[in-house]
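Peer 1: What follows is a predicted structure for the sequence shown.
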Amino acid sequence: MSKQTLSFQAEVAQLLHLVTHSLYSNPEIFVRELISNASDACDKLRFEALDTPALYEDAPNLEVRVSFDKDARTLTIADNGIGMSAQEAIDHLGTIAKSGTKDFMGKLTGDQKQDAQLIGQFGVGFYSGFIVADKITVESRRAGLPANEGVRWVSGGSGDFQVEPIDRPARGTSVILHLRADAEEYLNAWKLKSVIAKYSDHISLPILMEKEEWKDGELLTPGDENGGRQPGGMVKTGEWEAVNKASALWTRPKKDITDEQYQEFYKAISHDHEAPLTWAHNRVEGNTEYTQLLYIPAKAPFDLWNRDKKAGIKLYVKRVFIMDDAEALMPSYLRFVKGVIDSSDLPLNVSRELLQESRDVRAIREGSTKRVLSMLEDLAKHDRHDAAANADGVTDVVDADDKAKEGKYSQFYAEFGAVLKEGLGEDFGNRERLAKLLRFASTSSDTASVSFADYKARMKEGQEAIYYITADTLAAAKNSPQLEVFKKKGIEVLLMTDRVDEWALNYLQDFDGTPLQSVAKGAVDLGKLQDEAEKKATEEAAEAFKPLLAKLKEALKDKAEDVRVTSRLVDSPACLVVQDDGMSTQLARMLKQAGQQAPQSKPVLEVNPEHPLVKKLDGSVHFNDLANILFDQALLAEGGLPDDPAAYVRRVNALLV
């Protein structure tokens, strides 16, 4: 290969413009990103060398070196990891896979500090070097290639870059930053050490810097101790020392790790700029031995619902990095959990396929799932304690750790509650624990703060079911005609508005022995809560309305499976329900919107015999129009749309005229 000049991918050019002109409020993140990349390169070498030990060449000790040259105004971050070939340098440094920049641009908020923290989340950390450098030189050689197949990559951060072959005896990569005049603070050992301690102390590889010692200035007049001296200064000794602890954070005793260190480690592995809500660090012993350090984030990632996104835990075996996103170690409904699992039992050459089949992996998955659920239960317990204290006006004395957890479960649930519900269908063994963690709005609370246990504690005497309704929005649920009799009798109803609710509740028939009953399914049956006089009045109305119901069935035979009198309505003329074993109209709409085939079924129209509009139907010359309007209005009230909106409008207009 000869020297050549190539253009950046359009998105990289756009990103570089953003980096050099906008993300300057927190410039030190470039140290974190470049050291993280260097550590990843060493991890990749260690992994590939499991099958090809010769890749270590004559340097088996992996490390990262940070050095600077004040005269040349350069800062170098070098590693002896896997390195890059010439083509890999072009591919990795000149393009961004999967349109990462577009996602990055779309996530920007205008808050420069927050925007800068996002940069590593999209795999574009290398370009953060241009925050402080007006030119970057990368020299690299891939492990296993001959010394004359090294590569030098150079760019000024504008529209192009140069690539040329070089001789490089050592494998690995050196990133040389030619610092701008306003970034000279990074040509200082104390400054670099403090940034490394802040962001990269957890890196399990040694991060080395050259030792410095103070040297007195030379005498201006040799031999004259009373003469003046040239200024002294720090001088490099030629010896290298580790400036980080160089041990994996999760291998240290918990008592030796501060909360700040736990939080910085989380930020490094997750590329999240916010501290986590909580974490758990445990050594598990028994038939399967492993260490787990698991975090629950404070905010949902932007791609939480992206089906193509890989999610999971970082897997290490005997402290050797094996893979990111080991999805087999955590169930899908806990895909928001971040962290590290280090196994003592798995083989070093474990693959994704083996992970799916391994008995040890199943044990780790089950243990980690239970640990996460325990963390959530602990947070939920403190939220429940706060609610109880507020209710009776008494506030107990709590320690600082308990105080720090107050309100955190509500914060978690607002971000991840909908994902947690997926576990009802995915994790049969933990279904009861998950059911206790769920929270909903209700006719007594607009916020998702009511648990099934809270609901049961408030059930009326004689109430035999937990009542709920599903809807597209909270407003639609609160104002549904199907709630009218429940409001009249003061019976609480849970309001479920997440898209996953309909699917998830198919797997939860009861809670602690009390059945769950949708108010939109089947004929209303309040059991002991409905007195005999009400039941008798409903039966008499059904008998008296038989001729009218027959006419309505005929007029609506293409829309409604049945028409019947109901006692559930108070103010509304009609509502739609489905049979006990039928698919709700909301779930049918969701399937249709997703382009999937929904079973062909028609709802049941229930009418209020006391409503003036229903009474006016009998003998009306506009019977068919009124019947169709009644049905379409019931459909609109629950968030649906008539099959023929124009026909509905024509009927209403005709009656208005």
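Peer 2: Yep, it's here.
Peer 1: Only C-alpha atoms from now on, for both contacts and neighbour counts.
Peer 2: Will do.
Peer 1: so after the longest helix anywhere in the chain, what's the next helix or strand?
Peer 2: With DSSP state H applied, the helix covering the greatest number of residues in the chain is identified as helix 359-392. On the C-terminal side of helix 359-392, the closest following helix or strand by DSSP states H and E is helix 400-404.
Peer 1: what helices or strands is the helix or strand just after that next one leaning on?
Peer 2: Downstream of helix 400-404, the first helix or strand assigned by DSSP H and E is helix 408-420. Here helix 408-420 touches helix 359-392, going by 3 or more C-alpha pairs under 8 Å, 6 or more residues apart in numbering; DSSP states H and E.
Peer 1: So for stretch 550-570, first residue to last residue, what's the gap.
Peer 2: 23 Å (C-alpha to C-alpha, to the nearest Å).
Peer 1: Can you give me the buried ones in it?
Peer 2: Neighbour-count burial for stretch 550-570, counted by 16 or more other C-alpha atoms under 10 Å, picks out 551-553, 555-556, 559-560, 562-570.
Peer 1: can you tell me which of the residues you listed are in strands?
Peer 2: Applying DSSP state E to the buried residues of stretch 550-570, the entries found in strands are 562-565.
Peer 1: Show me where the stretch 451-600 of the chain has its helices.
Peer 2: 452-457, 474-478, 484-489, 501-504, 532-544, 546-555, 585-593 (DSSP state H, counting those that start in this stretch).
Peer 1: ranges for the strands of the stretch 1-150 of the chain?
Peer 2: Taking DSSP state E, counting those that start in this stretch as the criterion, the stretch 1-150 of the chain carries its strands at 4-7, 64-69, 74-79, 133-141, 150-155.
Peer 1: Minimum distance to Ala38: which of the ones you listed has it?
Peer 2: strand 74-79 (5.6 Å; C-alpha to C-alpha).
Peer 1: okay, now Ile166: neighbour count?
Peer 2: By the measure other C-alpha atoms under 10 Å, the count of residues near Ile166 is 19.
Peer 1: How far off centre is the helix or strand hosting Val652?
Peer 2: Element membership for Val652, per DSSP H and E: helix 645-656. Helix 645-656 has its C-alpha centroid displaced from the chain centroid by 46 Å (C-alpha atoms, centre = their mean, to the nearest Å).
Peer 1: Name the residues of that helix that are buried.
Peer 2: For helix 645-656, by 16+ other C-alpha under 10 Å, it's 648, 651.
Peer 1: Other residues contacting that helix?
Peer 2: 625, 628-629, 632, 642 (C-alpha atoms under 8 Å, 6 or more residues apart in numbering).
Peer 1: before we go on, here's another structure to hold up against the first:
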Amino acid sequence: MNDRAETLEFQAEARQLLRLMVHSIYSNKDVFLRELISNASDALDKLRLASMVDKDLAVDAGDLHIAIEVDRDARTLTVRDNGIGMSRDEVVSVIGTIAKSGTAELLRQLREAKDAGASQELIGQFGVGFYAAFMVAERVELVTRRAGESGGTRWESTGEGTYTITELDDAPQGTAVTLHLKPADAEDNLHDYTAEWRIREIVKRYSDFIAHPIRMTVERPGSDDAPATTETVTLNSMKALWARPRGEVEPTEYHEFYKHVSHDWADPLETIHMRGEGTFEYEALLFIPTHAPLDLFSPQGRRGVQLYVKRVFIMDDCDALMPNYLRFVKGVVDAHDLSLNISREILQQDRQIRAVRRRLVKKILATVKDLKTDQPERYRTFWTEFGPVVKEGLLEDTDNQDTLLEIISVASTNDPAEPTDLAGYLERMREGQQDIYYATGENRATIENSPHMEAFRAKGYEVLLLTDPVDEVWVERVGSYAGKTLRSVAKGQVDLDTEQERTEAEAERERQRTEYADLLSWMSTVLADNVKEVRLSSRLTTSPACVVGDAHDLTPTLEKMYRAMGQEVPKVKRILEINPTHPLVTGLRKAHEQGATGDALAETAELLYGTALLAEGGDLADPARFARILADRLARTL
């Protein structure tokens, strides 16, 4: 052993999370052992897989196990594995830095959390397993050697801002985490983590299903005739939970297994235990979380499903088994008929794997559909957390599009508090109504205050209010539901009149078209750089103007989305509709008829167009010019 040591600082985010752990925000401290055992199990799985993939890797994978060692006098507890281990750089990367999407958002939410319970929930969503050790330890030491390397690394910290890294000439293969426990409370033996019965209880409760033996050497008291002895016992049953019949598994066992595979600290919202038989046998144990992970929308976010073959771990995050829009689903799939050295590339092409994927997806969607029907509160939780992601399936999973359309919920003008499904909208449609009307925007308030909504509100037509970015795309792609066209209130011409109303109003409309023909032609010329047409509106009741698109035009939001993704799309000119009954518009017509010309009249038209853009939440091409013209006009009124 040498003394090549250096002291480093934790990354700022890691330092803040450690401070939370050191000061014990989490009430159930027992889970620290679950987290360390779970990490050790992952390391053993990775070593076994590495030894199969790389036949030249000089490792001993014959007796993969986890050992728990206790020194009651020194008050230390060690969790040791002979798994894959870590290099020095990996230690710094994995422990000294939280290189994980969502860290900043987590810390912001933690600062805003009102109580310890809320903080616990957030920490659980993030999954900071190793750091849980600092809830019970005043100092943590880690010794590790990566499989195939000769030297090792020691990491040591009190969790107060710095850690020490020491290079070792030799170390056992794998990782040993030693906790120097905080002083014992004489009145609180429940948290004596050096007691054999306590360790047994925690392992049984949280880690009984771990596929590798968890061993501990225990003392057996002597007697007058025989000295005290020690023996090594295995603390877990090692029974694969997914292989057991559902009726034999307790809900608490499912919950603890979920926490093992997800590193979440909350119970799952729903458990799916299924078995496939016939030409291709498999078992699957899947979970729908209660909360969305913080990296749900990150390209680097983890997918949730692990692949096993005949109880042997093959790979994490198996994207061949789960579509991207169900990336939040956690769990395992154990296939019986695959090769142990299967690769991701082969899996993508495997006909049997594709068949399993189809069955898993149908089962998950059927489970959500049942929640919607039978347990609306649980469904509401699901949709609040995962609805925006599930709607991505309407773009990528045409096979299940009908089912997805049945389970989605959206806000609606029908009820400000309760969302609706599409079937509910159909039931409330007015007699003779042929279209399902929707509006898109950043939030409900912006949409409801948009000029596009005026005629629909006046006539009592229900409008779906879509505020997720994906909504802009799926409504266009899907196009219709149950034979009814999905139609934007901000596109095309709008005619909500009955036949009788249309007949009665036709003479007035013809008069307006004649009266406004010259103004419309002039405005189309003045605003030609911004709009492709100026026309009279049938959708406005109180606003002077609005901007709309042709039926098949890209929306401004979609234009922005495509450009943000680096795709060049042509600039789409939209249509300015003006309200012939509004005083501003009638005044503009009279001024034009009386021969007014020049910049003042053109600027009025420009202001009319700009206010229409702002009213729908759009962006002005030249905000400074708009503000100057408006200020000049206001000054003249004083």
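Peer 2: Good, I have the coordinates. As the structure is a computational prediction, the values presented were derived from the model and not from experiment.
Peer 1: TM-score them against each other, please.
Peer 2: Once the chains are laid over each other, their TM-score by TM-score structural alignment, normalised by the length of the second structure reads 0.88; 615 aligned residues with a C-alpha RMSD of 3.1 Å.
Peer 1: if we can go back for a sec, just the ones in strands among the buried residues of stretch 550-570 of the first structure now: which is nearest Leu205 of the first structure?
Peer 2: Asp562 (71.4 Å).
Peer 1: Alignment lookup: that closest one to the second structure.
Peer 2: Residue correspondence to the second structure (TM-score structural alignment): Asp562 of the first structure is matched to Glu533.
Peer 1: Could you do Leu34 of the first structure as well?
Peer 2: Leu34 of the first structure maps onto Leu36 in the second structure, by TM-score structural alignment.
Peer 1: With Leu187 of the first structure instead?
Peer 2: By TM-score structural alignment, Leu187 of the first structure lines up with Thr194 in the second structure.
Peer 1: Now do the SS call for that match.
Peer 2: Of the three states, Thr194 of the second structure takes coil according to DSSP: H, G, I helix; E, B strand; the rest coil.
Peer 1: tell me the contacts of it?
Peer 2: Per C-alpha under 8 Å, 6+ apart, neighbours of Thr194 of the second structure: 70-72, 75-77.
Peer 1: Show me the two of the ones in strands among the buried residues of stretch 550-570 of the first structure that sit farthest apart.
Peer 2: So, those by C-alpha to C-alpha: farthest apart are Asp562 and Val565, at 10.3 Å.
Peer 1: which one of the contacts of helix 645-656 of the first structure sits closest to Glu357 of the first structure?
Peer 2: Lowest distance from Glu357 of the first structure to the contacts of helix 645-656 of the first structure (C-alpha to C-alpha) belongs to Pro642, with 50.0 Å.
Peer 1: Contacts only, for that closest one.
Peer 2: Residues in contact with Pro642 of the first structure (C-alpha under 8 Å, 6+ apart) are 632, 635-636, 648.
Peer 1: separation between the equivalent of it over in the second structure and Leu576 of the second structure?
Peer 2: Using TM-score structural alignment as the criterion, Pro642 of the first structure maps onto Leu620 of the second structure. As for Leu620 of the second structure, its distance to Leu576 of the second structure is 14 Å (criterion: C-alpha to C-alpha).
Peer 1: and if you look at Ala605 of the second structure?
Peer 2: To Leu576 of the second structure, Ala605 of the second structure is 11 Å away according to C-alpha to C-alpha.
Peer 1: Now check the first structure for the residue matching Met322 of the second structure.
Peer 2: Using TM-score structural alignment, the equivalent of Met322 of the second structure in the first structure is Met330.
Peer 1: Can you tell me the number of residues neighbouring that match?
Peer 2: 25.
Peer 1: Dump the contacts of Pro642 of the first structure to JSON lines, plus secondary structure.
Peer 2: Putting the contacts of Pro642 of the first structure into JSON lines (three-state DSSP) gives the following:
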{"residue": "Asp632", "secondary structure": "helix"}
{"residue": "Leu635", "secondary structure": "helix"}
{"residue": "Leu636", "secondary structure": "helix"}
{"residue": "Tyr648", "secondary structure": "helix"}
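Peer 1: Can I get the buried ones among those residues as something I can paste into PyMOL?
Peer 2: This is how PyMOL selects the buried members of those, with burial counted by 16+ other C-alpha under 10 Å:
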select buried, resi 632+635+648
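Peer 1: thought Arg75 of the second structure was touching His180?
Peer 2: Yes - here Arg75 of the second structure reaches His180: they are 6.2 Å apart, a contact under C-alpha atoms under 8 Å.
Peer 1: Looking at those two, which is more packed in?
Peer 2: A count of neighbours by other C-alpha under 10 Å puts His180 above the other of Arg75 of the second structure and His180, at 21 against 17.
Peer 1: Pull the contacting residues for the residue nearest to that one when sequence neighbours are not counted.
Peer 2: Of all residues not flanking His180 of the second structure in the chain, Thr76 sits nearest, at 4.7 Å (C-alpha to C-alpha, 6 or more residues apart in numbering). Taking C-alpha under 8 Å, 6+ apart, we find Thr76 of the second structure in contact with 70, 178-181, 194.
Peer 1: switch the cut-off to 7 Å
Peer 2: 70, 178-181 (C-alpha atoms under 7 Å, 6 or more residues apart in numbering).
Peer 1: Aligned counterpart of Asp580 of the first structure in the second structure, please.
Peer 2: Matched by TM-score structural alignment, Asp580 of the first structure corresponds to Ala551 in the second structure.
Peer 1: gap between its match and Thr290 of the second structure?
Peer 2: 40 Å.
Peer 1: and if you look at Leu64 of the second structure?
Peer 2: Computed with C-alpha to C-alpha, the distance linking Leu64 of the second structure and Thr290 of the second structure is 33 Å.
Peer 1: Please, where are all the strands along the stretch 151-300 of the first structure?
Peer 2: 160-166, 172-179, 207-215, 233-242, 278-284, 290-296.
Peer 1: which one of the ones you listed lies closest to Arg359 of the first structure?
Peer 2: If you check each of the strands of the stretch 151-300 of the first structure against Arg359 of the first structure by C-alpha to C-alpha, strand 290-296 wins as the nearest, at 13.6 Å.
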